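Chemist: no sequence on hand, only this structure:
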């Protein structure tokens, strides 16, 4: 049986997308070039918005039991950290969890949902027509086959074979600087020595299994090409130059060199081929944002592609994926370039003194709560808000509500099925449906739409006035439609029942298809 979607790449983005599609009843096959799951982990963290996504699908406990939380994260490796704990989220922390474990947990969930995962399959090329995509695959035995699907999504990294085969440009800048990282089983440095390493710009991170990661940009080696292998001798020399000792490193489990090439796909969609994660954007790994925005790409794309396949998507819904996520990719590539510049200038002798002064100034600014929260909101992705073409509510007496496009706060709610029990918005999002919330009354009578949207919609109401009245952002709001990815599709302050009904029907039709489509899906 041909799958509805072939996802190329079994990294975090591809696995998350496979889960989202399968949750909506879409037949998914994930193919991966590598024969085995990688045990090395370039990424180490899940930021607050990524943990909210896991919470929305009931997966947060699995991840929390596998990692450890810290209340913030660094920005440009400045001494003052971003304070995620001050943000408006139940998940105001960074979860320290190596990428290999994140992939294992997502693969576990994907298999529970019936996703087929085939490793050792390399994409050689693809062609598409108006109904399907044909993908040429070569397996580990060298056998070449052609597989068909209604859509193909490239989640296959910065060198994406899918992106190249689809003819999508990858504009940006080439590598001009590289750093090195190493995971070591043995370090013989004292706490004071490790502190000195950190003070000299070396990132030192304890990992599970007794490993310690060192990340460093060596002024004498920062122009070495990323393809050049890193040796233990080079790592020791670099640490010695940085802080006067080699921190006693031995038994390297993984050594790698990484660069600052920064690129953004010219398009996220070409016909029936789409891109997500590193296939759509690459950048210097500043503040650990890459894996996280890949997960968020997948969450945005999953329900929209599923709606298209299941026949109820309104016109333009799938195109809104690029409209919403490409600006996010662009913002992150710009932000990481700024963070790298703050580090690079200190490594160039003629700029070192003013660069150090600039970093000192910026570190002082991070001590200002409003500045800290501004940057924390960006890095955590909690401040991500979409200016979607579907946000136009010009027919409404009040126009587009400022909440539209923002993430929905995880307030307490009740449902008609269990009016005496309290639940949360994110718990109601677990099936991947829309959630319609009536904040104007302690019953669902006025917010209950006709049954035509029932397969895609859960209705709820505020558990009590106290659940939201202390929130300035929700004060006066009478009704909210939350998308399956946790962003707000529509909100209104209207209290008149008939006007609200008219606006509600328009919002549901705009985002969830016409009543006839909803009924037949």
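Modeler: Looks like it arrived, so ask away. Bear in mind the structure is a predicted one, so any value in this text is a computation, not a measurement.

Chemist: can we go C-alpha only for contacts and neighbour counts from here?
Modeler: Noted.

Chemist: ok now stretch 147-158, how far from the chain's centre?
Modeler: The chain centre lies 18 Å from the centre of stretch 147-158; the measure is C-alpha atoms, centre = their mean, to the nearest Å.

Chemist: please read the previous query as pertaining to stretch 400-407.
Modeler: With C-alpha atoms, centre = their mean as the basis, stretch 400-407 stands 20 Å off its chain's centre.

Chemist: check which residues of it are buried.
Modeler: 400-401, 403-407 (16 or more other C-alpha atoms under 10 Å).

Chemist: again with stretch 186-195
Modeler: The neighbour-count check on stretch 186-195 (16+ other C-alpha under 10 Å) flags 186-187, 193-194 as buried.

Chemist: and stretch 481-501, by the same measure?
Modeler: By neighbour count on 16+ other C-alpha under 10 Å, the buried set for stretch 481-501 is 481-494, 500-501.

Chemist: this is the comparison structure:
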């Protein structure tokens, strides 16, 4: 029996498996597909944009260099001063100008190797995570389709064919058509689609008839990527065509002609798939011993490239909490904070994609909205607002504190000796950073060494803080202009890390 069974070996399931493996949990990952490689995961069809927040998650676990190498991106150690981002994405197909991002207005931004988003592909992400999972002792079984899920107060069992896989916990990371979600009886609510979208890899006889990049038209939208023959398009048919009929060359060409307003010709279609803007979310991310993460918990259109990043955020948030529960030192209710913190973020992303769909709909009303939004995106405030949202830098969990840094992703604070916060988080423990001179915090932190790493020294930029307590997922749990006394530290640490007398296994502590 394993501590945790994860269903789904995509980026979310693999990242979660790595988090649990890092904490010493025994983890089994079950994946339906028999092979890890697919043309849908490699360039160009597998291209994905990781937000700055997602890149930071890889950085904090020591996987950033491997990710950049696998993605063919130069490894940047981080500038001495934060500059404007190189790429900022789009809103409803309207591109943002990086030069208009007001870096000074971004909350608590400090130089970091993970300041930027990264263009990569699913194959690169999964390769890096699979290698890390293997090092951490995670077992992955492929070609396994889960057909039943049953649980009681002690165990949860997943059935696949004639085999049963028992664990203390089960997490569904099996995508938008999640089997686990249905088998475990999660309520899944939201809105129905307005369009059918298509991703196509084809031979185009006359590509010059199509404009590059995003093209909003009176009848829909199309996107011509730099790679030859890689086209995306959206037709507002109420989602009627999605997975209802075979995607023939004739149909795809007809749709592309309608939304582009050209007589472009697809001479051959190599690969094609459809999707919609259906936006739904489970009402809770946990039912007993079954939890959901990623698209299994929430689906929406890919507008704004939020789905993968949202799922990785789920995995980072859930991983340490589930590990603490497995290992028996989590405080009561810690696992319930997963839904409480992540569900509002998922709901916001659904609304963010709904707003873009509304702006892109054919008709004079939506076109009038496009004009207003283009004007807003022409300003520094408008561009900065959108960048804050899509980069993840605006996310803040309500942890019951008025201190403005608490609940936010911790900036990459750096000591004078060059040690960065990101260097201190690679073993999955929390971090207590002490910038004070009396070092009273050191004595308080001694009893928590198995779960909280203590580091002290003068900071190159301490943001006016005397001490910071950072959760394993990089979220600031406590911050103040001076180090807390023992009572305050015990209260803050106990709230997130459980019993102070818990002793981790030697290989973890």
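Modeler: In hand now; what should we look at? Just so you know, these numbers come straight off a predicted model, no measurement behind them.

Chemist: closest one of the buried residues of stretch 400-407 of structure 1 to residue 134 of structure 1?
Modeler: Using C-alpha to C-alpha, residue 405 is the member of the buried residues of stretch 400-407 of structure 1 that sits closest to residue 134 of structure 1, with 35.0 Å.

Chemist: counterpart of the closest one over in structure 2?
Modeler: Counting by TM-score structural alignment, residue 405 of structure 1 corresponds to residue 407 in structure 2.

Chemist: contacts only, for the nearest residue in space to that match that is not next to it in sequence.
Modeler: With sequence-adjacent residues excluded and distances taken as C-alpha to C-alpha, 6 or more residues apart in numbering, residue 407 of structure 2 is closest to residue 397, at 4.6 Å. Applying C-alpha atoms under 8 Å, 6 or more residues apart in numbering, we find residue 397 of structure 2 in contact with 341, 407-408.

Chemist: identify the residue of structure 1 aligned to residue 431 of structure 2.
Modeler: Counting by TM-score structural alignment, residue 431 of structure 2 corresponds to residue 435 in structure 1.

Chemist: how big is the offset of the helix or strand where that match lies relative to structure 2?
Modeler: Using DSSP states H and E, residue 435 of structure 1 maps to strand 434-438. Strand 434-438 of structure 1, aligned to structure 2 and superposed, deviates on average by 0.6 Å (mean C-alpha distance after the TM-score superposition for structure 1).

Chemist: neighbouring contacts of that strand?
Modeler: Residues from elsewhere that reach strand 434-438 of structure 1 (C-alpha under 8 Å, 6+ apart): 425, 428-429, 444, 446-447, 456-462, 478-484.

Chemist: quick one: which of those residues sit in helices?
Modeler: 425, 428 (DSSP state H).

Chemist: just the buried subset of the contacts of strand 434-438 of structure 1, please.
Modeler: 425, 428-429, 444, 446-447, 456-462, 478-484.

Chemist: tell me the two of the buried residues of stretch 400-407 of structure 1 that are most distant?
Modeler: 400 and 407 (15.5 Å).

Chemist: could you give me the buried positions within the longest helix that structure 1 contains?
Modeler: The longest helix of structure 1 (DSSP H) is helix 320-344. The neighbour-count check on helix 320-344 of structure 1 (16+ other C-alpha under 10 Å) flags 320-326, 328-330, 332-333, 335-337, 339-340, 342-344 as buried.

Chemist: report all helices and strands that it contacts.
Modeler: Where contact means 3 or more C-alpha pairs under 8 Å, 6 or more residues apart in numbering; DSSP states H and E, helix 320-344 of structure 1 is packed against strand 262-265, strand 281-282, helix 290-310, helix 352-366.
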